[in-house]
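Asker: make a model of this:
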Amino acid sequence: MPNRKNIFFYYSKDQDLEKKLEPLFDLAQKNNFTLVDRSQDANIIMSVGGDGVFLQAVRKTGFRQDCLYTGLTRSDELGLYCDFNLDNFSEMLHQMEYEEMEVRRFPVINVQVNDEISFECLNEVSIRSTIIKTIAMNVYIDNNHFETFRGDGLIVATPTGSTGYNKSVQGAVIDPKIPCLQVSELASLNNNRYRTLGSSFVLNKDRKLTLDIIQDGNDYPVVGLDNEAYSIRNIKNITVSLSDKVIKTVKLKDNSYWDRVKRTFL
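Answerer: All right, here's what the predicted structure looks like:
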């Protein structure tokens, strides 16, 4: 497979793990793949670990559009992003070499804070109170006021992010082939003053979601981007939309997203 022979391994520098990886490094080189030390030089970025490590690999390497991402899990790990484990590494190399693989594309969301700072997420963005007090937000869809939320926070998930934090608060699991956003509540209050939908809702890829933080002493929320938390001072508004970017991953044949959902949860 031309121009896809440079591999960068992303993993935590653990001595025991590195010993386990040494035979894989040798196997990759025997199959005419080149191991590179910089992710910028790679055509394939391979994370070693579960979904958390995969998310970090994508984030730390800049959500690259010109390479393939793939994940290797260890024997005791599950991964909805990771099709391969350390035991079938040779099978993955064989597929890459002889083009028997399939490529899966996962949508990315763009997050803008205070109309200035921009971030990208593959899983979800969450906005949560950092003090023992509920947070209040006006929720706008395409600049039209939808509801006034008060509670612990909100989660805005991609289709692939719908199986993580979002699912734990009774959100739906969404097929990743549907480009959309899902908004889920964290412990919302519903009374005569504050009224929310009370359930998750899904927005089409062309929609824009805006959250205006009501400045009532809780204007320092934690913004969670995938599995990283950012404490940004004086947050006034957050805008979330679906990016034009997609993350391309290597997929085993006959191993759909729903096959992995079934293995993980059922």
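Asker: can we go C-alpha only for contacts and neighbour counts from here?
Answerer: Noted.
Asker: who are the packing partners of whichever strand or helix holds Ser184?
Answerer: Here Ser184 sits within strand 180-186, counting by DSSP states H and E. Contacts defined by 3 or more Cα pairs under 8 Å, 6 or more residues apart in numbering; DSSP states H and E place strand 180-186 against strand 153-157, strand 201-204, strand 237-251.
Asker: I'd like the structure of this one too, to check against the first:
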Amino acid sequence: MRIGIYQNDGPISHKVADELALALRQHGIALDNKTPDVVISVGGDGTLLGAFRHYINQIHTIRFVGLHTGHLGFYTDWLSDEIPALVAALVHDNGQSVDYPLLSLTVEYDNGKRQEHLALNEAVVKQPMGTLVADIYLGGELFERFRGDGVSVSTPTGSTAYNKSNGGAVLHPNLSAIQMSEISSLNNRVFRTLGSPLIVPKGEEIIIEPAHSNFALMFDQGMIATNHVKRVRFKVAEQRVHFAEYRHVNFWRRVHNSFINDIE
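Answerer: Next comes the predicted model:
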């Protein structure tokens, strides 16, 4: 088994990554950052998003592990003082994993060209200045004409991020679905949207056609230039992301730990 280590630029993460690499070598585990079987992300949830982006073309063969250098994050199961236990789990690895849905984005341009992207958490269509005006299609038909700050489309695991702050639901990752939530929509006697989050199952698309090309399109830690973009299609991706299931924390426990903590 080959292990890759991906860390952020912070001095603590570099120190922990060096300690991890030494422990792995002492147990005869090969280090390979080019074609790893397991990638250990050392940092926080943002670092794991970076690792996902870095290995995006190998996600069908890679399992991820999150090693947090602070408190436990949403994607990180291990703390930096648990390196011996993590290495022991790697030594006894038998390929166990848990997988989560991903978001597929297809950007279509006026000239007919298309770009495909994958997101682990979410994508956001926003208007940097002024009001975003966009036609939204569901089931292949025009559903509503949105006016407001923007629209977020998230995966189940990403539903606890921007989507939640928009009033969206928290989805369990066993559901192969994506969720669209509105960001400060305008609703009055003239302009109307549904005004509530929408959950779309695998096999269906959310299509957003902005009225103007001066909007912003962001996904996870990336941004896409929107000059001459005609529409953006969102759906549950065929690919899934895999995490090593050595001590994978129950999803609802993650939600509890992240937002509620102890109950007296």
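Asker: TM-score of the superposed pair?
Answerer: For this chain pair, the superposition-based TM-score is 0.90 by TM-score structural alignment, normalised by the length of structure 2; 255 aligned residues with a Cα RMSD of 1.8 Å.
Asker: show me what Leu198 of structure 2 aligns to in structure 1.
Answerer: Using TM-score structural alignment to pair residues, one finds that Leu198 of structure 2 aligns to Phe201 in structure 1.
Asker: got a list of what its match touches?
Answerer: Taking Cα atoms under 8 Å, 6 or more residues apart in numbering, we find Phe201 of structure 1 in contact with Gln182, Val183, Ser184.
Asker: pick the one among those residues closest to Leu242 of structure 1.
Answerer: Using Cα to Cα, Gln182 is the member of those that lies nearest Leu242 of structure 1, at 10.9 Å.
Asker: what about that closest one, distance to Ser129 of structure 1?
Answerer: Using Cα to Cα, to the nearest Å, we find Gln182 of structure 1 at a distance of 20 Å from Ser129 of structure 1.
Asker: more crowded one of those two?
Answerer: Comparing Gln182 of structure 1 with Ser129 by other Cα atoms under 10 Å, the one with more neighbours is Gln182, at 22 against 19.
Asker: in structure 2, what sits opposite the more buried one in the alignment?
Answerer: Using TM-score structural alignment, Gln182 of structure 1 lines up with Gln179 in structure 2.
Asker: and the gap between the residue nearest to its match when sequence neighbours are not counted and Ile5 of structure 2?
Answerer: Computed as Cα to Cα, 6 or more residues apart in numbering, the closest residue to Gln179 of structure 2 that is not its neighbour in sequence is Ile199, at 4.4 Å. Noted for Ile199 of structure 2: a distance of 35 Å to Ile5 of structure 2, by Cα to Cα.
Asker: so the residue lying farthest from the centre of structure 1 is in which element?
Answerer: Within structure 1, the residue lying farthest from the chain centre (Cα atoms, centre = their mean) is Asn192, at 36.1 Å. Asn192 of structure 1 belongs to no helix or strand when assigned by DSSP H and E.
Asker: what lines up with it in structure 2?
Answerer: Checking TM-score structural alignment: Asn192 of structure 1 goes with Arg189.
Asker: secondary structure element for Phe146 of structure 2?
Answerer: Going by DSSP H and E, Phe146 of structure 2 is in strand 141-154.
Asker: how close does that strand sit to structure 1?
Answerer: Superposing on structure 1 and averaging over aligned pairs (mean Cα distance after the TM-score superposition for structure 1), strand 141-154 of structure 2 comes out at 0.6 Å.
Asker: can you give me how far that strand is from the chain middle?
Answerer: Relative to its chain's centre, strand 141-154 of structure 2 lies at 20 Å (Cα atoms, centre = their mean, to the nearest Å).
Asker: what does stretch 86-96 of structure 1 give?
Answerer: 24 Å.
Asker: structure 2: matching residues for that stretch?
Answerer: Counting by TM-score structural alignment, stretch 86-96 of structure 1 falls onto residues 80-90 of structure 2.
Asker: neighbouring contacts of that stretch?
Answerer: Residues outside stretch 80-90 of structure 2 that contact it (Cα under 8 Å, 6+ apart): Val16, Leu20, Ala23, Leu24, His27, Leu67, His68, Thr69, Gly70, Trp78, Tyr246.
Asker: redo that, cut-off 6 Å
Answerer: With contact meaning Cα atoms under 6 Å, 6 or more residues apart in numbering, stretch 80-90 of structure 2 is reached by His68, Thr69.
Asker: just the buried positions in it, please.
Answerer: For stretch 80-90 of structure 2, a neighbour-count test (16 or more other Cα atoms under 10 Å) marks Ser80, Ile83, Leu86, Val87, Leu90 as buried.
Asker: and the last one, that's in a helix?
Answerer: Yes - the assignment for Leu90 of structure 2 by DSSP: H, G, I helix; E, B strand; the rest coil puts it in a helix.
Asker: so which bits of stretch 251-264 of structure 2 are buried?
Answerer: Within stretch 251-264 of structure 2, judged by 16+ other Cα under 10 Å, the buried ones are Phe251, Arg254, Val255.
Asker: same thing with stretch 239-246 of structure 2?
Answerer: Arg240, Val241, His242, Phe243, Ala244, Glu245, Tyr246.
Asker: okay if I get those as CSV plus distance to Gly203 of structure 2?
Answerer: Compiled in CSV, the buried residues of stretch 239-246 of structure 2 are given as follows (distance: Cα to Cα, whole Å):
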residue, distance to Gly203 of structure 2
Arg240, 15
Val241, 18
His242, 21
Phe243, 24
Ala244, 27
Glu245, 28
Tyr246, 31
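Asker: would you point out the most distant pair within those?
Answerer: Largest separation among the buried residues of stretch 239-246 of structure 2 by Cα to Cα: Arg240 and Tyr246, giving 18.4 Å.
Asker: contact partners for the corresponding residue of structure 1 for Leu132 of structure 2?
Answerer: In structure 1, the residue equivalent to Leu132 of structure 2 is Ile135, according to TM-score structural alignment. Ile135 of structure 1 sits next to Ser129, Arg150, Gly151, Asp152 when contact means Cα under 6 Å, 6+ apart.
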